[in-house]
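Asker: sequence first, then the predicted structure, then my questions.
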Amino acid sequence: MPDRPIMVVSPHLDDAVLSIGATLAALTGRGRDVTVCTVFAGEPAPPYSEFAHAFHTICGLGDDAVIRRHHEDRKATEIIGAQSLHLPFLDSIYRQDENGWLFESFDSLFEPTTDDVLVEEIAQAVHKAFGDEWPAELWTCAAFGDHVDHRLTRDAVTLLAREYNLKLVLWEDFPYAAGQANSAVGRPVPVPDVTPAHLQQKLDAVARYPSQLAMLYGAERDWREGKTLDWRSELLDHAADRLEHGGYELLWDATSRPR
């Protein structure tokens, strides 16, 4: 009997590949069925906030930003052998309520806010995305860096895993974890046979996200303290550092255990 699929729940249209692309390439290379389900992939309707317009400019995108990012994501996940699935929730930069835009600066994305209603809605949408075949495991980000969309995704997937007694695996968010000490958030999950070839597949896949690389590594990257960085060098340096702790990319089993 074939192994049940793995559902990988990514906050944005790049996070899973940036963080664990080599691991996913190794899994699909061994015949595992992997779906990368991106939560905040909904297409917003104009008008956009000044912050969203600034984001589009930094990324080299226009008003069709999300459509173009969908295209990038499909190309990237194809390289690592995974299927892509896009949920309709709006990225934080497009969300608003009766009082206006919820987030109007990069700093605001990392403030300690929460939204229990949205967490429940995300959990239900991911559950619905299972279709008729329940996954063997749910994987998502540990929310290193505290981006609001990462926290919401982690909390929703954790809620779902606990409700249905599913194995929960958390990954280390890249590039937030770059240059940081290894911070375990559960029991280590070894993924055997992740080779340099799989790491190269990851590099090839990450290169398919030019809009996000422009934002993360471009000249106007003030949120990263103006550091001059090359994404390939940072990714490879991080992988080499983490290899000393067990693998190119670190994952942890955060499944709730009965007392």
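Answerer: Ah, there it is.
Asker: okay, CA-based contacts and neighbour counts for the rest of this
Answerer: Will do.
Asker: what about the strands in the stretch 101-250 of the chain?
Answerer: Assigned by DSSP state E, counting those that start in this stretch, the strands in the stretch 101-250 of the chain fall at 137-141, 167-171, 187-188.
Asker: quick check: which of the ones you listed is nearest to Arg154?
Answerer: Smallest distance to Arg154 across the strands of the stretch 101-250 of the chain (C-alpha to C-alpha): 5.9 Å, for strand 137-141.
Asker: what helices and strands are in contact with the closest one?
Answerer: strand 6-10, helix 148-163, strand 167-171 (3 or more C-alpha pairs under 8 Å, 6 or more residues apart in numbering; DSSP states H and E).
Asker: any idea how far that strand is from the middle of the chain?
Answerer: Counting by C-alpha atoms, centre = their mean, to the nearest Å, strand 137-141 is centred 10 Å from the centre of its parent chain.
Asker: who's in contact with it?
Answerer: Outside of strand 137-141, the residues that reach it under the criterion C-alpha atoms under 8 Å, 6 or more residues apart in numbering are 5-11, 16, 150, 153-154, 157, 161, 166-173.
Asker: 7 Å instead, please
Answerer: 6-10, 150, 154, 166-173 (C-alpha atoms under 7 Å, 6 or more residues apart in numbering).
Asker: and here's the other structure:
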Amino acid sequence: MTFSATIFSAHLDDAVLSAAAQLSRPRARVVTVFAGPPPASIDRTRWDKITRASSSAERYAERLAEDERAVAALGCASVRLPEPEDQYRDGELDQRELIAKLRPYLAESAEIWLPAGIGDHPDHALLRDAVLAALREGPAAPAVFVYADLPYALRFGWPSRATGVDNPPYLDVDFWINEELVACGFDRSQLTERVFELTEDLKRAKERAVLCYRSQLPALVLTPDDTRRWQSFFRYELAWELAVSGQ
């Protein structure tokens, strides 16, 4: 089967938070890379303590169930790789092995979507670099897009080029987004921006999916209690098409 789009997700919630518009397309697939269980030696990590988990093992099982419900809400295919995420690793990840594991998923899709790495999470950066390396080493690349990592890319709100409204008097969100992309290693001239304004139906579908991640939302400062931020979150998604010569 050829997928219309393969969306690579670092963790069990990233693709739904950042690229639900793509996951909702016919024959779309999410590949969650760092979806492996915590080792038995770990009781509770710092993040799992922040989110009030009883144990990392219990929270992992809960997050898998959350992700199952979220993916079902959007109706996309799902693959989870058994790589441990940063909080569960006790050493460096073998980048060459990761590239080899990702390569088979590239040939099965008309489009490849990967995180930009905004927010500086090590797993997002590892995944981004591994996918780009696999694309460079492979045959002719499909269309490649990098998506803005949400909610991290919303630190200052949506850029004016998404909303069509000027930046506030003392805040240039567009400049900050551009600086973040450069910090992530991208040549801005090789990126063509794509703004996806979510329809009412897609907003509702994404909200149903996002609400499945109840164990993570409070720590991400993303809950319906903050009405303004919550409603703003569902207005758009932001991505950039990467020129093949820029990979």
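Answerer: Thanks, I have the structure now. Just so we're clear, the structure is a prediction, and the values are computed from it rather than from any experiment.
Asker: got the strands of the stretch 101-250 of structure 1 as a markdown table, with mean neighbour count and distance to Ala65 of structure 1 columns?
Answerer: Below are these laid out as a markdown table (neighbours: other C-alpha atoms under 10 Å; distance: least, C-alpha to C-alpha, whole Å):
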| stretch | mean neighbour count | distance to Ala65 of structure 1 |
| --- | --- | --- |
| strand 137-141 | 24 | 23 |
| strand 167-171 | 23 | 27 |
| strand 187-188 | 14 | 37 |
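Asker: for the longest helix that structure 2 contains, name the packing helices and strands.
Answerer: Secondary structure of structure 2 read by DSSP state H shows that its longest helix is helix 56-74. Under the contact criterion of 3 or more C-alpha pairs under 7 Å, 6 or more residues apart in numbering; DSSP states H and E, helix 56-74 of structure 2 touches helix 200-211.
Asker: mean shift between the helix it packs on and structure 1?
Answerer: With mean C-alpha distance after the TM-score superposition for structure 1, helix 200-211 of structure 2 departs from structure 1 by a mean of 0.7 Å once superposed.
Asker: list of residues touching that helix?
Answerer: 16-17, 20, 70-71, 73-74, 234.
Asker: ok, of those residues, which one's closest to Glu97 of structure 2?
Answerer: Among the contacts of helix 200-211 of structure 2, Val16 lies closest to Glu97 of structure 2 (C-alpha to C-alpha), at 25.8 Å.
Asker: what about that closest one, neighbour count?
Answerer: Burial of Val16 of structure 2 is recorded as 26 neighbouring residues (other C-alpha atoms under 10 Å).
Asker: one more: Asp63 of structure 1?
Answerer: Asp63 of structure 1 has 16 neighbouring residues, counting by other C-alpha under 10 Å.
Asker: sorry, back to before: angle of the longest helix of structure 2 against helix 200-211?
Answerer: With axes from the mean of the first three to the mean of the last three C-alpha atoms, to 10 degrees applied, the angle from helix 56-74 of structure 2 to helix 200-211 works out at 170 degrees.
Asker: mind listing what's buried in helix 56-74 of structure 2?
Answerer: Buried residues in helix 56-74 of structure 2, counted by 16 or more other C-alpha atoms under 10 Å: 56-57, 59-60, 62-64, 66-67, 69-71, 73-74.
Asker: and stretch 211-225 of structure 2, by the same measure?
Answerer: 211-213, 215-217, 222-223.
Asker: among these, which two are most distant?
Answerer: Within these, two members stand farthest from each other by C-alpha to C-alpha: Cys212 and Leu222, at 12.5 Å.
Asker: that older thread, of the buried residues of stretch 211-225 of structure 2, closest to Asp94 of structure 2?
Answerer: Nearest member of the buried residues of stretch 211-225 of structure 2 to Asp94 of structure 2, counting by C-alpha to C-alpha, is Gln216, at 27.5 Å.
Asker: counterpart of that closest one over in structure 1?
Answerer: Structural alignment (TM-score structural alignment) places Gln216 of structure 2 against Gln212 in structure 1.
Asker: check the gap between that match and Pro190 of structure 1 for me.
Answerer: Distance of Gln212 of structure 1 to Pro190 of structure 1, given as C-alpha to C-alpha, to the nearest Å: 29 Å.
Asker: for Leu152 of structure 1, which non-adjacent residue is closest in space?
Answerer: In this structure, Leu152 of structure 1 finds its nearest non-sequential neighbour in Val119, 5.8 Å apart by C-alpha to C-alpha, 6 or more residues apart in numbering.
Asker: thought that neighbour was touching Ala156?
Answerer: Yes: using C-alpha atoms under 7 Å, Val119 of structure 1 is in contact with Ala156, at 4.8 Å.
Asker: follow-up on the earlier one: and the closest residue to the match of Gln216 of structure 2 other than its chain neighbours, how many neighbours?
Answerer: Once flanking residues are discounted, Gln212 of structure 1 sits nearest to Cys59: 6.1 Å by C-alpha to C-alpha, 6+ apart. Other residues near Cys59 of structure 1 come to 20 when the count uses other C-alpha under 10 Å.
Asker: counterpart of Cys59 of structure 1 in structure 2?
Answerer: So, by TM-score structural alignment, Cys59 of structure 1 is matched to Thr51.
Asker: residues contacting that match?
Answerer: The contact partners of Thr51 of structure 2, by C-alpha under 7 Å, 6+ apart, come to 215-216, 219.
Asker: again, but for Glu50 of structure 1
Answerer: Contacts of Glu50 of structure 1 (C-alpha under 7 Å, 6+ apart): none.
Asker: where's Glu97 of structure 2 relative to Gly117 of structure 2, distance?
Answerer: For Glu97 of structure 2 relative to Gly117 of structure 2 (C-alpha to C-alpha), the value is 20 Å.
Asker: I meant Gln247 of structure 2, not that one.
Answerer: 15 Å.
Asker: these two - which one has more neighbours?
Answerer: Gly117 (28 against 14).
Asker: list the contacts for the spatially closest residue to Glu197 of structure 2 that is not a sequence neighbour?
Answerer: For Glu197 of structure 2, ignoring the flanking residues on the chain, the nearest one in space by C-alpha to C-alpha, 6+ apart is Tyr236 at 4.5 Å. Residues near Tyr236 of structure 2 by C-alpha under 7 Å, 6+ apart: 195-198.
Asker: if I pick Gln83 of structure 1, what's in contact with it?
Answerer: With contact taken as C-alpha under 7 Å, 6+ apart, Gln83 of structure 1 is in contact with 34-36, 77.
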